[in-house]
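Participant: The sequence isn't on hand, but the structure is:
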């Protein structure tokens, strides 16, 4: 269990951001209810002029900004690890008489509380508003409110794990973004390439991906479509939250966290990741070349260009250290 001093240090260091995120999460759900109510009141005021019917409905699947609030989890994780390391504050934190595990847990716990607690408060306030205002219909309120707590924590834990693995802000964001788009990189690009090479004769590409499999990938939760499906799918991002926490904890405690400008803190990852980037560059530019030319010649030319571009990007991103700020 982290010491109170670590919580106080995290609060003093990020109090402006923590306060902003807390307030934003707390008022967003009640603001949504009040905004819909004001729209209904405006409609009712004009009803006598055009003779229509006004209904006070709240649909969390459409017309709410709550689905964008996972971004606050990303901002908080970048501030707690990426910005702290880039400014050299991590050396001071690690010099305190605490273990690295205590430091990481203090960051994660205060981040989790700032994400979860205000959303629970906002949920309770929204329930009270719904009881008071008595809307005609409310869609997906409970499922969406609970789901956004899990999704915003998923974004936070993912970027925290990315920050614990990498040495600066750009690397933290790039690794996190790569994990988010991993289904496209791991499944779609190879499938398209195989389809091109076999002349479109691979019948298995015509079958849709099972719905449950979509929820294994974090990118699914970026858009609010998940709210229209089974609430049991929220178990998957809950498990991913735990997994990313474990990855972040192990990386933070076992690797050097001082500011050294390296892309990955664990140097053994450099070469395998570079090879993977080159492979994705070959496949991606090969598919683009085929789409642009419509022939296998364009596909081969795109593969060659992708190999060069993938090598250059991976070399300068991974092996060239960033300057200290």
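Facilitator: Good, I have the coordinates. Since we're looking at a predicted model, the values are computed, not measured.
Participant: only C-alpha atoms for contact and neighbour calcs from this point on.
Facilitator: Fine.
Participant: Thought residue 288 was touching residue 299, still the case?
Facilitator: Yes: counting by CA atoms under 8 Å, residue 299 touches residue 288, with 7.4 Å between them.
Participant: Which one's more surrounded, those two?
Facilitator: The neighbour count for residue 299 versus residue 288, taken as other CA atoms under 10 Å, is higher for residue 299 (26 against 18).
Participant: Tell me the spacing between the spatially closest residue to residue 64 that is not a sequence neighbour and residue 128.
Facilitator: Leaving aside its chain neighbours, residue 64 sits nearest to residue 32 (6.6 Å; criterion: CA to CA, 6 or more residues apart in numbering). For residue 32, the distance to residue 128 equals 13 Å [CA to CA, to the nearest Å].
Participant: Among the two, which residue is more densely surrounded?
Facilitator: Neighbours were counted for residue 32 and for residue 128 using other CA under 10 Å; residue 32 has more, 19 against 13.
Participant: Run through the neighbouring helices and strands of the helix or strand where residue 244 lies.
Facilitator: In the assignment (DSSP states H and E), residue 244 maps to helix 235-254. When contacts are defined as 3 or more CA pairs under 8 Å, 6 or more residues apart in numbering; DSSP states H and E, helix 235-254 packs onto helix 100-133, helix 141-165.
Participant: The last one to helix 235-254, inter-axis angle?
Facilitator: Read that as helix 141-165. Going by axes from the mean of the first three to the mean of the last three CA atoms, to 10 degrees, helix 141-165 is angled at 20 degrees with respect to helix 235-254.
Participant: before we go on, here's another structure to hold up against the first:
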């Protein structure tokens, strides 16, 4: 358990972000239900302007306030690591009489409690509101409300891991976003290019992705349709959250803070990541060139352009120090 002094320090340093997140998590779910109820009342009072019968349905497949709760996990992680590092507060934090492991766990515990407890409170308030308003049906209410806690923790732990590996906010967000689509970059994009090279005879794309596999794409959870499948699949983001926590913890403990402002804190990652970015640029622009021109010449031109774009983006992003605030 982290020292109470560290927890207090985290609270005071990030109080604005924490308070706003708590309020959003507590009120977001009940407000979603109230919004659906007011829409139903609008149908009842102005029925002549509506098509079909008026039904009070709590439907979490439609847009709700809680569908963007994952964003607040990102905000918290950026506030606790990216902003603190960019403002130079880390020198003070690391000078405190605590180990790096204690500091990271205090940050993670603070963020985790702010994500989980207010959402549970909002869930209980929403259950009471449903019992009071008595909707005709509640579609995916329990699965989505509770599942969103796991999804928010996934977003938080992912961006925390990105922040522990990188030296500025831009790098933290870019690395985190790349990981959210990483399965596409390492599986789907190469398969598309192989299919182009073999003239469609490779048949890599003829086999549908197994349903469970889409859940290793963190980007899947941005759209609420994941709730239609088995709730057992939520084990996958829960396990990924633990993995990202471990990556963040090990990175925070082992890596120094000396390269403040650079992309990666671990310099050994610079060159391999640059090569990967160039390869992704080649494959992505090659596919775009082929799709645009429907010719192999367009494919080759796209690959050449992708190599240049990938090189310059990776060079200026990775090797150029960003001025701190």
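Facilitator: That came in fine, so what should we check first? Everything numeric here is computed off the predicted structure, so don't read it as measured data.
Participant: Need the TM-score between these chains.
Facilitator: The TM-score (TM-score structural alignment, normalised by the length of structure 1) is 0.97; 325 aligned residues with a CA RMSD of 1.5 Å.
Participant: one step back: have a look at how far, on average, the next helix or strand after the helix holding residue 244 of structure 1 is from structure 2.
Facilitator: Downstream of helix 235-254 of structure 1, the next assigned helix or strand under DSSP H and E is helix 270-293. Overlaying structure 2 shows helix 270-293 of structure 1 at a mean distance of 0.9 Å from the equivalent residues (mean CA distance after the TM-score superposition for structure 1).
Participant: before we move on, back to that, so which of the helices and strands packed on helix 235-254 of structure 1 is nearest residue 194 of structure 1?
Facilitator: Across those, residue 194 of structure 1 has its closest neighbour in helix 141-165 (30.8 Å, CA to CA).
Participant: coming back round to it: of the helices and strands packed on helix 235-254 of structure 1, which approaches residue 81 of structure 1 most closely?
Facilitator: Here helix 141-165 is closest among these (CA to CA), at 5.8 Å.
Participant: Okay, buried residues for the closest one please.
Facilitator: Neighbour counts over helix 141-165 of structure 1 (16 or more other CA atoms under 10 Å) mark 141, 144-165 as buried.
Participant: what's the answer for stretch 15-29 of structure 2, then?
Facilitator: By neighbour count on 16+ other CA under 10 Å, the buried set for stretch 15-29 of structure 2 is 18, 21-22, 24-29.
Participant: related to what we said a few turns ago, need the helices and strands packed on helix 235-254 of structure 1 in CSV with distance to residue 6 of structure 1, can you?
Facilitator: As requested, these are exported to CSV (distance: least, CA to CA, whole Å):
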stretch, distance to residue 6 of structure 1
helix 100-133, 6
helix 141-165, 17
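Participant: Run a quick neighbour tally on residue 268 of structure 2.
Facilitator: If we define neighbours as other CA under 10 Å, then residue 268 of structure 2 has 9 of them.
Participant: what does residue 309 of structure 2 give?
Facilitator: Residue 309 of structure 2: 17 surrounding residues under other CA under 10 Å.
Participant: Who are the contact partners of the closest residue to residue 54 of structure 2 other than its chain neighbours?
Facilitator: Nearest non-adjacent residue to residue 54 of structure 2, counting by CA to CA, 6+ apart: residue 43, 5.8 Å away. By CA atoms under 8 Å, 6 or more residues apart in numbering, the contact list for residue 43 of structure 2 reads 49-50, 54.
Participant: closest to residue 193 of structure 2 among those?
Facilitator: Among the contacts of residue 43 of structure 2, residue 50 lies closest to residue 193 of structure 2 (CA to CA), at 48.6 Å.
Participant: any idea which element the residue nearest to that closest one when sequence neighbours are not counted lies in?
Facilitator: Nearest non-adjacent residue to residue 50 of structure 2, counting by CA to CA, 6+ apart: residue 43, 6.3 Å away. Taking DSSP H and E as the criterion, residue 43 of structure 2 maps to helix 15-45.
Participant: Mean distance of that helix to its aligned residues in structure 1, please.
Facilitator: For helix 15-45 of structure 2, the mean deviation from structure 1 after alignment is 1.1 Å (mean CA distance after the TM-score superposition for structure 1).
Participant: Compute the number of surrounding residues for residue 278 of structure 1.
Facilitator: By other CA under 10 Å, the residues close to residue 278 of structure 1 number 22.
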